[in-house]
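Trainee: what's the 3D shape of this:
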Amino acid sequence: MANHASALKRHRQSQKRRDRNRAIKSSIRTAIKGAKADIEEGKLAEAKESLRVAERMLAKAASKGVVPKRAARRNVSRLAKKFNSMTKKTKK
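Mentor: This is a model prediction of the structure:
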């Protein structure tokens, strides 16, 4: 354990950040799972809304440095790709 006051403070700060980042990442994973589930079930309106929510959460987390920007873009791209393929199937 740290002995200096500054080291103790840095440890407290890193714990706070870790807890916050874990909560954000967890909610992102939940949003992505929800979007994937809606897409696979073929619910167009729900899938569109859950995709929008997941995309917003990923963008926000990336801008704050919780997840890498490229990883966020990749996740959004993959979700959008699945959504677009689902919409093409329903139109046919």
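
Trainee: alpha carbons only for contacts and neighbour counts from here, please
Mentor: Will do.

Trainee: secondary structure element for Gly65?
Mentor: Assigned by DSSP states H and E, Gly65 falls within no helix or strand.

Trainee: and this one, please, so the two structures can be compared:
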Amino acid sequence: MANSPQAKKRARQIERRTEVNKARRSRIRTFLRKVEEAITGGDQAAAADALKAVQPEVMRGVSKGVLHKNTASRKISRLSARVKAMAA
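Mentor: Next up, the predicted model:
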């Protein structure tokens, strides 16, 4: 347990950041799930719209430090490929 005032303050700050990051991660997952559901539902128009909505959200997660850049790029790339494959 933190004993020094500095360590106690850092613990409080980490607690607040953790809540914010959880909310951001949850929001990103919700957007990703919408794309997944549209793909499994077979609705290409909805999947394409959901993909357009998820891209800025995922990249915002990168800029906020919630996701790694390569992870975000990989997720978007794979989703794009799946949406594109629906057209064929």
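
Trainee: what about the residue nearest the centre of structure 2, which helix or strand?
Mentor: For structure 2, the residue nearest the mean C-alpha position is Ile28 (3.0 Å; CA atoms, centre = their mean). If you go by DSSP H and E, Ile28 of structure 2 is part of helix 5-41.

Trainee: likewise Arg60 of structure 2?
Mentor: Arg60 of structure 2 belongs to helix 44-63, assigned by DSSP H and E.

Trainee: which neighbouring elements make contact with that helix?
Mentor: helix 5-41, helix 69-87 (3 or more CA pairs under 8 Å, 6 or more residues apart in numbering; DSSP states H and E).

Trainee: go through those and name the closest to Asp49 of structure 2.
Mentor: With CA to CA as the measure, helix 5-41 is the member of the helices and strands packed on helix 44-63 of structure 2 nearest Asp49 of structure 2 (8.4 Å).

Trainee: pull out the buried residues from the closest one.
Mentor: Asn21, Arg24, Arg25, Arg27, Ile28, Phe31, Leu32, Lys34, Val35, Glu36, Ala38, Ile39 (16 or more other CA atoms under 10 Å).

Trainee: what range in structure 1 matches stretch 31-42 of structure 2?
Mentor: Under TM-score structural alignment, stretch 31-42 of structure 2 corresponds to residues 31-42 of structure 1.

Trainee: how many neighbours does Lys82 of structure 1 have?
Mentor: 14 (other CA atoms under 10 Å).

Trainee: cool, Gly42 of structure 1 as well?
Mentor: 16.

Trainee: give the contact list for it.
Mentor: Met86, Thr90 (CA atoms under 8 Å, 6 or more residues apart in numbering).

Trainee: just put the helices and strands packed on helix 44-63 of structure 2 in a markdown table and tack on distance to Gln55 of structure 2.
Mentor: Output for the helices and strands packed on helix 44-63 of structure 2, formatted as a markdown table (distance: least, CA to CA, whole Å):
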| stretch | distance to Gln55 of structure 2 |
| --- | --- |
| helix 5-41 | 9 |
| helix 69-87 | 7 |
